[in-house]
Every structure is written in C-alpha cells, then in structure tokens.
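A.B. asks: I'd like to go over a predicted model; first the sequence, then the structure.
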Amino acid sequence: MFSKFYILVSALVATCGFAQNDSLQMLRTQPQQIQLNQQAMDPLAPSKAAFYSAILPGLGQYYNKSYWKIPLVYGGLGTSMYFYLDNQKKYNRARDEYKLRLRGIDQTNNPKVGTYTEEQLLAVQRNAQRNRDLSLFITIGLYVLNIVDANVDAHLQQFNVDEDLTFKPVLEYNPLINQHHFNVNVSYRF
C-alpha cells in the first residue's frame, strides 16, 4: 500500500515540476487579442432568430445559416397539416352521413361511409376527431420546436469553439491483454 502511495506522490511531484514556466517571460509577452466576428457579439441574435421563426417557419434557420434544417421544418409542418386536413375530411364525411341517417335517409351513395351502421359512424367520427386533434397538437408542437431550435442554434453559434479545448474519444488496442479500451483525451492549451 505504501509503495502505491509513494509512486502516486512522486508522479504528481514530477509532473508539477515540469509544468512550471518562467513567470517573468509570461509577463513580458503581450496578451493576444481575441478576434471575434460581429455575429458572435450580437446579444440579440437569438431573439431575432426566434422572432423570424415565429413570423415565418424556417426563417430563423435561414438567419442562422442552418439551411439544411429548412426542409425538415416544412416537411414536419406540412405532414402534420396534411393529416389534420385528412382527418377533418373523414370527420365531416362521417358526421354528414350520420346526420342523414338521423333524418331517416338510409340509402346514400357515399362509397366511403354509406355502408356503415350508426354505431360504426359514431366510432369513425370519434376516431377522426381524436386523430384530427392530435395532428393539430403535433403541428403546434413542431411550430414551437421550430422557434426553440432557431433560438438555441443562435445561442450556440456564440460559443467559442476552437482547438484550445478538445475532447477526443479514442478506441485503442492493448496488445498485452488483447482487448480494445475506450479512452477519453481532454486537453486545454493556454
């Protein structure tokens, strides 16, 4: 136990000894000026992106220069709107047929719901109404997600992402025990 502790302490002392720099030399050098682009300094960029996406879906992604997200936004909104309109049409068709049945008109030439019983028509109405409402909630959720995505993307563009701070996962092979090991290298350069 003592030998492991002794090895650990001597390793820490050795690394600390190599890590020392000449402090006077560091004071003599001029600090480097950090160059930032204008968009990274704009504190209103996230709110602008969210506002643009609220006005027209996809416009916030265009403002953030995330052009590949625009088809995803319109694809999601378009698909959910299609299902909303389709379920609304099914609901209206079953409701109109049920109203005709309540008036006493049993023979209709509607190929979709003309052969259903009254109980089946009520079940079709409930299912179509539930699916229509679900499609509406999904559409609203995707619209809000579009706004949140534009806002978060604009926030993340302001972060400093350079090579001074790296996180690199590595899968290495150890020939002594004939196995692969997952390692994580974290480094920070001043």
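C.D. replies: Cool, the structure landed. Since we're looking at a predicted model, the values are computed, not measured.
A.B. asks: going forward, measure contacts and count neighbours with C-alpha atoms only.
C.D. replies: Will do.
A.B. asks: Secondary structure element for residue 122, which one?
C.D. replies: In this assignment (DSSP states H and E), residue 122 forms part of helix 118-156.
A.B. asks: now that helix, how far from the chain's geometric center?
C.D. replies: Average the C-alpha atoms of helix 118-156, do the same for its chain, and the two points are 17 Å apart (CA atoms, centre = their mean, to the nearest Å).
A.B. asks: before we move on, what about stretch 51-67?
C.D. replies: Centre to centre, stretch against its chain (CA atoms, centre = their mean), the figure for stretch 51-67 is 15 Å.
A.B. asks: Same question for that stretch: list its buried residues.
C.D. replies: 51, 52, 53, 54, 57, 58, 59, 60, 61, 62, 63, 64 (16 or more other CA atoms under 10 Å).
A.B. asks: Alongside the first one, take a look at this:
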Amino acid sequence: MQNQFILLFLFFGLTSIFAQKKTQIILKDTLKSEVIDPLRPAKAAFYSAILPGLGQIYNKKYWKIPLVYGAIATSTYLYIDNQKNYTIYRDEYKNRLEGKKSDSEYLARLSESQLITAQKGYQRNRDLSALFIVGFYILNIIDANIDAALSQFNVSEKLALKPVLINSDVMLKNDFGVSFNYSF
C-alpha cells in the first residue's frame, strides 16, 4: 500500500516539476466576464413546468429531451395498461357477485380470491405508475433548474488546484515537499 502512495506521489510530483519551469507574464487581463443572469434557473424551471423538455431546450441540452419524454411516456403507458387490466379483473369479480357467467375462458378458471389478488396487484402497479409520472415530471423541472444554475459557473483553465513538487536545493539538502497552488 505504501508503494502505491509513493508511486502516486512521484507521478504527481514529477509532472509538476516540469510545469514550474515555464513562466508567463500577463500584460493585459484577457479574462472576459460573462453576464450572469440570476433568473436563468427560474426561467428554465418555469419552461419545464409548462411543457416537459422545454427547460432542457432553453438550456441547450437537447440530448435530454428523449430521456424526459421516454420516462414520462413509459410511465403513462404502464399506468394505462395497469388501469385496463384492473378494470377487467374488477368487472369479472363484480359479474361473479351478480351471478353472471364470464365471457373469457381464462377468467372463468380463476377463483374469487385470485381475482381480488389480481385487482390489488394491478391497482398497486397503476398507483406506482402515477407516482412515477409525477416524479419524472418533477425531476424534469429540477434538472432544468440545476443545469441552468450550473451553466453559469466559471470553469476556465485559469481556475485550477495543482499539486507542485518543491525541490529545495538551496539548503544543500535534497528535501522534497508538496504544495498546492491555486490561481484565479
């Protein structure tokens, strides 16, 4: 384990020794300040609340739109399918209570307890699908809001935290040390 730390230390240390030899003098500040819009996250969230995926279009993250619609459409399909099956088993159970004969051979072979169990299962799945629809809708709004907020952060190369290996040959010793330099 110590050997791995030593190798890691040497790797980062030796790569930064060569980086120290270059010096740059900046005569003029070349950093361009971007205008930060404090309402950008709120706009993106509002657009996504109006129409799912519209906030992602506002943020220019077009690849997320199929994910949003795929998640909501799949949940909606499952909701409709579970509701349909729930209605079939519920109607069959009601018809048996009224004494009517079943039209389906498959449903006729099921007992009343099996019909009740199937109803409860489809009802539970239908309710979970409805929760997933609402959850994906809210997740769409949150994603648009966070993406708009994070898009305004400065992530230029001038912002860095780099480990630097210091060789102190000045004192006639071969001592090594590590420091972290950060620049703005």
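C.D. replies: Happy to help now that I have it. Since we're looking at a predicted model, the values are computed, not measured.
A.B. asks: re the thing from before, relative to structure 2, which residues correspond to the helix holding residue 122 of structure 1?
C.D. replies: The alignment of helix 118-156 of structure 1 onto structure 2 (TM-score structural alignment) covers residues 112-150.
A.B. asks: Which residue lies nearest the spatial centre of structure 2?
C.D. replies: What sits nearest the mean C-alpha location of structure 2, by CA atoms, centre = their mean, is residue 143, with 7.1 Å.
A.B. asks: any idea how far it is from residue 76 of structure 2?
C.D. replies: 20 Å (CA to CA, to the nearest Å).
A.B. asks: how far away is residue 117 of structure 2 from residue 111 of structure 2?
C.D. replies: 10 Å.
A.B. asks: before we move on, back to that, compare the helix holding residue 122 of structure 1 with structure 2 and give me the mean distance after superposition.
C.D. replies: Once superposed with structure 2, the aligned residues differ from helix 118-156 of structure 1 by a mean of 0.5 Å; criterion: mean CA distance after the TM-score superposition for structure 1.
A.B. asks: so after that helix, what's the next helix or strand?
C.D. replies: strand 165-174.
A.B. asks: Could you name the helices and strands sitting against that next one?
C.D. replies: In this structure, strand 165-174 of structure 1 packs against strand 179-188, with contacts taken as 3 or more CA pairs under 8 Å, 6 or more residues apart in numbering; DSSP states H and E.
A.B. asks: what residues does the strand it packs on touch?
C.D. replies: With contact meaning CA atoms under 8 Å, 6 or more residues apart in numbering, strand 179-188 of structure 1 is reached by 164, 165, 166, 167, 168, 169, 170, 171, 172, 173, 174.
A.B. asks: Count the neighbours of residue 30 of structure 1 for me.
C.D. replies: 7 (other CA atoms under 10 Å).
A.B. asks: Check the secondary structure at it for me.
C.D. replies: Assigned by DSSP: H, G, I helix; E, B strand; the rest coil, the conformation of residue 30 of structure 1 is coil.
A.B. asks: before we move on, the earlier item: buried stuff in the helix holding residue 122 of structure 1?
C.D. replies: 121-122, 124-125, 128-129, 131-132, 134-136, 138-139, 142-143, 146-151, 153-155.
A.B. asks: Please say which position in structure 1 residue 88 of structure 2 maps to.
C.D. replies: Using TM-score structural alignment, residue 88 of structure 2 pairs with residue 93 in structure 1.
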